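S.K.: Output the structure for:
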Amino acid sequence: MKNHIVTAFRLTIVMLAVVGIYLLIVYGGSKILPTKGNAEIITQNGQKFYANIGQEFKSEKYFHGRPSSVNYNAAGSGGSNKGPSNQEYLEIVQKRIDTLKMEHPGMENTKVPVELVTASGSGLDPDISEEGALYQVKKIAEVRHLSEEKLKELIKNQAEKPFLGILGPSKVNVLKLNIALDQLK
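M.R.: The predicted model follows:
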């Protein structure tokens, strides 16, 4: 009995050390990120928005982000847990594709970027690919009476390159893009 207690105590000490070191590595690693591991808050017209949490934009004069399986509620993030073999999920995605093509006339023969019709694992992804933003240019240019070239340049300027030039894809933060869009003259 005494041997088991001593062994359990030793294992507990070793695991505390391993987990503690892991936590220090994760915490230290977060401090080298651009936001230092903190939320990125943007104040616009007296309102605060969190740039690292997906926002819902309903108006057709704005770029839209990824669909959310949690209605953009940051209090409870989560995915649908339905995979590509789930018939109900496939029907939801197909309905989103059909709706997107209907909302964006002239884009019927263009491949729909996957992030515009599928929710992320958290349901709160604030970013889309440059292709996802470019897919929406024609409609927004028409609604806002802007040239498509001007919007494409805006997207190019708002695109965030991969971290350290190699980690992850190039992406566009939808909130920042829409704020920049409102500031266009």
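
S.K.: From now on I want contacts and neighbour counts done on CA atoms only, so please keep to that.
M.R.: OK.

S.K.: Can you tell me how far the spatially most central residue of the chain is from Gly65?
M.R.: By C-alpha atoms, centre = their mean, the chain has its centre lying nearest to Asp125, at 2.4 Å. Counting by C-alpha to C-alpha, to the nearest Å, the gap from Asp125 to Gly65 is 8 Å.

S.K.: this one next, for a side-by-side:
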Amino acid sequence: MLSSLRPAFVTMLAFTALTGAALPLAIVGGAQILAPEKADGSLVIRDGQPVGSLLIGQNFTGAGFFHPRPSATVEPDPKDSSKTIPTPYAADNSAASNLAPTSKALIDRVRGDVAALHATSVPADAVTTSGSGLDPDISPENALMQADRVAAARHLATDQVRALIASHTQLPLLGFLGGARVNVLALNLALLNMPR
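M.R.: Predicted coordinates for the structure are as follows:
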């Protein structure tokens, strides 16, 4: 019996070493050589400190910043662990709200968000969450809707802010996959570099 277990055990150890250690290390090493910034999570460094990732949304709320798409992520309530509380862009707990389109809570939240924007036309991504709750991008229409507010708060000309949006708009992949998008973190960091 021991003679039949030994080959199985040796094979298991060999494949564990190969697929559990050697292959992942080779993939990570190759990624570090070919695209180090992407392999490190697309971190954005400002003044020597990481300020975020281009892949994960952040909760910008000030009038002088572009606001991201709403987030549906939640965390356990520190006062009552049987409940959850909204925690926008909690990267450790990525999730959608799981509210159906007919949910009264969802309909009321979206209506409230639309009313708060005071706009005649509101892009869908300005009031709806993504599947992960961590979407780092908004549509160019969403960014343009916010241009007047951002320009006024930063004492900039609206045309300057619109030009900044245009320069940060990424076209669909291969010209047809997905939609045009604007990375909120990149756009807000560019705002900080604009002369007033």
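
S.K.: which one in the second structure is aligned with the residue nearest to the centre of the first structure?
M.R.: Matched by TM-score structural alignment, Asp125 of the first structure corresponds to Asp135 in the second structure.

S.K.: what about the closest residue to its match other than its chain neighbours, is that helix, strand or coil?
M.R.: Spatial nearest neighbour of Asp135 of the second structure, chain neighbours left out: Gly57 (5.2 Å); criterion: C-alpha to C-alpha, 6 or more residues apart in numbering. Taking DSSP: H, G, I helix; E, B strand; the rest coil as the rule, one finds Gly57 of the second structure in the coil state.

S.K.: how about the helices in the second structure?
M.R.: For the second structure, helices defined by DSSP state H occupy the ranges 2-17, 23-34, 36-39, 104-117, 140-154, 158-168, 184-192.

S.K.: what's the burial count for Gln146 of the second structure?
M.R.: By other C-alpha atoms under 10 Å, 21 other residues sit near Gln146 of the second structure.

S.K.: surely it meets Pro68?
M.R.: No. Counting by C-alpha atoms under 8 Å, Gln146 of the second structure stays clear of Pro68, with 10.4 Å between them.

S.K.: ok, the residue nearest to the centre of the first structure - contacts?
M.R.: Asn52, Ile53, Gly54, Gly65, Arg66, Ala119 (C-alpha atoms under 8 Å, 6 or more residues apart in numbering).

S.K.: Residue in the first structure paired with Asp159 of the second structure?
M.R.: In the first structure, Asp159 of the second structure lines up with Glu149, judged by TM-score structural alignment.

S.K.: Pipe the helices of the second structure into TSV and attach distance to Leu177 of the second structure per row.
M.R.: Putting the helices of the second structure into TSV (distance: least, C-alpha to C-alpha, whole Å) gives the following:
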stretch	distance to Leu177 of the second structure
helix 2-17	38
helix 23-34	24
helix 36-39	20
helix 104-117	27
helix 140-154	16
helix 158-168	18
helix 184-192	20
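
S.K.: Just tell me which of these ends up closest to Pro123 of the second structure.
M.R.: Relative to Pro123 of the second structure, the nearest member of those by C-alpha to C-alpha is helix 140-154, separated by 5.7 Å.

S.K.: Buried residues in that closest one, which are they?
M.R.: Across helix 140-154 of the second structure, burial judged by 16 or more other C-alpha atoms under 10 Å covers 140-151, 154.

S.K.: Just the closest of those residues to Thr169 of the second structure, please.
M.R.: The nearest member of the buried residues of helix 140-154 of the second structure to Thr169 of the second structure, counting by C-alpha to C-alpha, is Pro140 at 6.6 Å.

S.K.: Ala157 of the second structure versus that closest one, what's the distance?
M.R.: Pro140 of the second structure sits 18 Å away from Ala157 of the second structure when distances are taken as C-alpha to C-alpha.

S.K.: again with Val10 of the second structure
M.R.: Counting by C-alpha to C-alpha, the separation of Val10 of the second structure from Ala157 of the second structure is 70 Å.

S.K.: Pick out whichever of the two has more residues nearby.
M.R.: Neighbour count, other C-alpha under 10 Å: between Val10 of the second structure and Ala157, Ala157 has more, with 14 against 11.
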